[in-house]
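Enquirer: Provided below for reference: sequence and predicted model.
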Amino acid sequence: MDFPIFHIDFIGNRLLIAIDAILHVIINHAFAIGALPVVALFEFKGMQTGNRQWDDLAYRLLKIIFILTTTVGALTGVGIWFSAALVNPAAIGSLIRVFFWGWFVEWLVFVTEVSLIMVYFLSWQQAAKCVDAKRKHLRFGVFLATFSWITMAIIVAILGFMMDPGSWLSDRSLLSGLFNPMYLPQLAFRTALAMVMGSMVVLFLLCLFSRGETSVRDVEFKRDAVSLLSRWSAVWVLLLIFASVWYYNVVPGHMLESLPVAIATQDYVSWHSSLKWLLIIGLIFVGLTIRASFKCPGEVSMKRYAFSVLLLFAMLGQFERVREFIRKPFIIGQYMYANGIRVEEYPLLQRDGLLQHAIYAGIREVTPDNTLHAGREVFAQACTRCHTVKGVNGIRAQLQRMYGDKPWDAKIITAYLENMHNARYFMPPFPGNNEELKALSAYLASLQKNAEPFHGAQVSGIPKPDSVATSTSYGFLPDLSKVLTGVNE
């Protein structure tokens, strides 16, 4: 409401964030969190046995981790901030105000993590020349793995808060926000999953590195490495099973109950029928792969490891997608809807109108002469965070499936929009007044003949702020209009 509307119609705001975020999470979980402890373990094994092959393997693994995490991982991490601030600035602003000190600590941890991985990687060859230097060098590996996990531990608290803020809704403290009901179960789940993913990635890379090596010494070393990794990953698979059950049992009931309604009306993925079975089948396949590696180390094919890695990546991607979906209609549970409007602001907007409080809207009041233009402005403010006109999750395609070749009736659309949140729990209630509702319906009906995509402020330009607009209190800033009124009195 207080910001210009950014929108890319062909891809949509949701998919824009999803592609970047899922890629970042896969790299973060599999390499930064899951594989780094294995690197430190291999380095320790080399020091313990005096076998230089452990050290060489650890260094080759670290080189891949270093390149991926400091390039794609770092860029996609920045991309999450950039895209989230563009798509839903009110939500990211509120989260920053709640978790300022938590994020401040996370930024310090991240800077330390980057510094540690640079020192750990660049000093490897020099440290290998001296036993005492090697012991000190191993400490950098342990600290690096620990700091990588701490980064995730802080971010998971914020992700859990967005699903269920818990007691924060009443006491508004940082600690209640951090230790929300979803935090510890999700942290346990992600930690165990990351460790399993990292182990499978290393097993795949170990097979890739050892191709063409036929000496007895190389074969024996590969068996020892696979055997060690199999025992390591088996422990984490067991913990993952318990963590999955724990996490599933703390998901709020209304989130799970909303899915059957969504599945009956749209082509969304079912938590119960798809994600659960993907998780179960995936864990069984990965578990059998680990069992085979343990019983017959060095004999499992690289293709099987590759499939296990891809399956784990798909499981994590599907988990992220469903987690985001079941949180709806909220972007911050019970506090802010997915459209960026706070729950407590709805009565004001439904009374005065959405456009009256939209700082960068070009229209303030709906008239017979500007109905379609006003409807487009309402669509921008209320719908574009989730929907496009022609692109992914496009309104035009949904109406086309509903009506076919029949004329699109604005009155029927109005009746639907007025009650959509009752039929589809994942849809927020309409936030404006009746005139704006009718204007939006007229605009949507006009899309049958008007195929022009919706352009955001980055293309169409930013309307000049209108002095008629009032200042609203999104996030935790005080309502400026109320403050001024109190001063004048």
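Expert: Arrived safely. The shown structure was predicted, so the numbers you read here are calculated from the model rather than taken from an experiment.

Enquirer: going forward, measure contacts between C-alpha atoms and count neighbours the same way
Expert: Fine.

Enquirer: quick one: contacts for residue 348?
Expert: By C-alpha atoms under 8 Å, 6 or more residues apart in numbering, the contact list for residue 348 is empty.

Enquirer: same deal with the one 4 residues further on?
Expert: Contacts were defined as C-alpha under 8 Å, 6+ apart; by that measure residue 352 touches 432-433.

Enquirer: Next: residue 296.
Expert: Contacts of residue 296 by C-alpha under 8 Å, 6+ apart: none found.

Enquirer: Buried residues of the helix or strand residue 192 falls within, list them for me.
Expert: Residue 192 is part of helix 183-209, with elements assigned from DSSP states H and E. Neighbour-count burial for helix 183-209 flags 183-207 (criterion: 16 or more other C-alpha atoms under 10 Å).

Enquirer: ditto for stretch 70-86
Expert: So stretch 70-86, judged by 16+ other C-alpha under 10 Å, has buried residues 72-74, 76-77, 79-80, 83-84, 86.

Enquirer: Need these in a markdown table (columns: secondary structure and distance to residue 35).
Expert: What follows is the buried residues of stretch 70-86, written out as a markdown table (DSSP: H, G, I helix; E, B strand; the rest coil; distance: C-alpha to C-alpha, whole Å):
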| residue | secondary structure | distance to residue 35 |
| --- | --- | --- |
| 72 | helix | 16 |
| 73 | helix | 14 |
| 74 | helix | 17 |
| 76 | helix | 19 |
| 77 | helix | 18 |
| 79 | helix | 23 |
| 80 | helix | 23 |
| 83 | helix | 28 |
| 84 | helix | 28 |
| 86 | helix | 32 |
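
Enquirer: quick one, what contacts residue 286?
Expert: residue 308.

Enquirer: put this beside the first:
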Amino acid sequence: MNHPVWDLPLMGSGWIIGLVSIIHVSIAHLVVGVGFWLALMETRAQRGRDLELQGWLRGRAKSLLWLSSIFGAATGVGIWVAMGLVNPTATQHLIRTFVMGWATEWLLFAGEMATLIVLVQAYPRLRPGQRLALVWLYALCAWLSLVVINGIVTFMLSPGKGWSTSHAMVDGFFNATYLPSLLLRSLVALALGGLWAMAGRIPLNLKARVLRPTALLVVAGILLAGLSGWYYFQSFPVAGKELVLGNLRGATGLAQGFHWALLGLGAFLLPSFLALWAMLGASSFRRSGALLGLLLACWGFGGFEWIREVARKPYVIREVMYSNGIRVEQVPGYQKDGFLPANAWARTFAASKGDTDLAKGEAILRSQCLACHTRDGYRSLKTLTASYSESDLVGLVQGLRELDPGMNPYLDRMPPFAGTEQEAELVGKYLHTLKAK
């Protein structure tokens, strides 16, 4: 918690990492799916001795190289930058816990790039068997990269009792949601990759040979992803499942976000009808249909990712670290001995503004609240507290210190206040000043 707080007005810092992550995750899964599509089509073309199709596939491999090396890599770096700014404490924790996992994933990405570059640059000089081996090696490296990252992402939702006892990487990696999530993500990747392939410029004489097997891949990926999504949801921790179901019933202010997420999940199924069009009427199929299907599928995948993020609340790593970077075991100590004495950045910030009570209240609020709220924007604290008097706000923040869910109704979606009663009073008084701003 001794890191500066990135205070992003109106939008909030969480939206930055959310937007960058959804773009990168969509591209990353798409690239995995395209790898398998390319390998399957190259196999099909070689078995049929279809030189015309093989020549066209070289162009798609070149497009994949541009997509992966520029957009995929750039947004991947963007995630690291956003993570480091939004929640450096959680980023530090994940690096320490999975340092060998991250190293493995980066080696696999290097393998992806190396095989794809060789495939594209040396395509005419490679023998058919060499070309086939390279394209399948690329597909394998891309999928294994997903295998590794999936373990780290699912750890954040369900680290499990085994890891909390041993703190061994393998116990955190192979957690309760690992296999269901890997199955779902692999199927989504096939659907996205197939839609991307259908959106390419396909010569008229190749349309049937490309679109029919590709559309079959898309339909299978979408329908099986829908079924595996239900299987994945059943693997959620009980508290996460209850939080999702509660929000679906409109129990909290997140209900509107769930409305859009559910629309996206419904939209994810629509590209299967576009794929059926491509399968049954290849000659009349248009690229615009595939592009529309790809956008709808990405919207649906974004909705899934949003729901998964919400299921972690009020944690960034469930049962381990709260969304504001405070570890669960730190809360009792902060509530007894104070938050400010243990956090150098908050003390320094308060001192820079005169070390007044309001400055201390603002420093604590920045550290504990701005990971999810803004003063006057997304989840506006000013709006949420507009009807409260100063004494009401002091009482509200002091009530957030309660660790008993029966005494603190916000505990299922908001971290407890980690500070003394006196520090809670400082935050309450600072919140009251927002009305005048």
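Expert: Yep, that arrived. Since this is a predicted model, take the numbers as computed values, not measurements.

Enquirer: Packing partners of the helix or strand containing residue 32 of the second structure?
Expert: Per DSSP H and E: residue 32 of the second structure is located in helix 13-47. Helix 13-47 of the second structure makes packing contacts with helix 51-66, helix 73-86, helix 128-157, helix 178-198, helix 287-310 when contacts are defined by 3 or more C-alpha pairs under 8 Å, 6 or more residues apart in numbering; DSSP states H and E.

Enquirer: how about the third one, aligned to which bit of the first structure?
Expert: So that's helix 128-157 of the second structure. Here helix 128-157 of the second structure aligns to the first structure at residues 134-163, judged by TM-score structural alignment.

Enquirer: One more: the last one?
Expert: Mapping helix 287-310 of the second structure onto the first structure (TM-score structural alignment) gives residues 302-325.

Enquirer: residues of that stretch that come out buried?
Expert: Neighbour counts over stretch 302-325 of the first structure (16+ other C-alpha under 10 Å) mark 302, 305-306, 308-309, 311-319, 322-325 as buried.

Enquirer: So which residues of the stretch 301-437 of the second structure form helices?
Expert: 331-337, 344-352, 357-369, 381-384, 390-399, 421-433 (DSSP state H, counting those that start in this stretch).

Enquirer: with the first structure superposed, average distance for the fourth one?
Expert: Its match in the first structure and helix 381-384 of the second structure itself, once the structures are fitted together, sit a mean 2.6 Å apart by mean C-alpha distance after the TM-score superposition for the first structure.

Enquirer: How about the fifth one?
Expert: Superposing on the first structure and averaging over aligned pairs (mean C-alpha distance after the TM-score superposition for the first structure), helix 390-399 of the second structure comes out at 2.3 Å.

Enquirer: on that earlier part again, for the helix holding residue 192 of the first structure, enumerate the helices and strands it packs against.
Expert: Helices and strands touching helix 183-209 of the first structure, by 3+ C-alpha pairs under 8 Å, 6+ apart, are helix 36-49, helix 131-163, helix 216-250, helix 302-326.

Enquirer: pretty sure residue 35 of the second structure contacts residue 134?
Expert: No. Assessed by C-alpha atoms under 8 Å, residue 35 of the second structure is found out of contact with residue 134, at 10.7 Å.

Enquirer: Pick out whichever of these two has more residues nearby.
Expert: Neighbours were counted for residue 35 of the second structure and for residue 134 using other C-alpha atoms under 10 Å; residue 35 has more, 29 against 20.

Enquirer: List the contacts of the more buried one.
Expert: Shown in contact with residue 35 of the second structure (C-alpha under 8 Å, 6+ apart): 135-136, 138-139, 142, 193.

Enquirer: Could you find the closest non-adjacent residue to residue 133 of the first structure?
Expert: residue 127 (5.0 Å; C-alpha to C-alpha, 6 or more residues apart in numbering).

Enquirer: Return the distance of stretch 288-304 of the first structure from the chain's centre.
Expert: Distance of stretch 288-304 of the first structure from its chain centroid, counting by C-alpha atoms, centre = their mean, to the nearest Å, is 32 Å.
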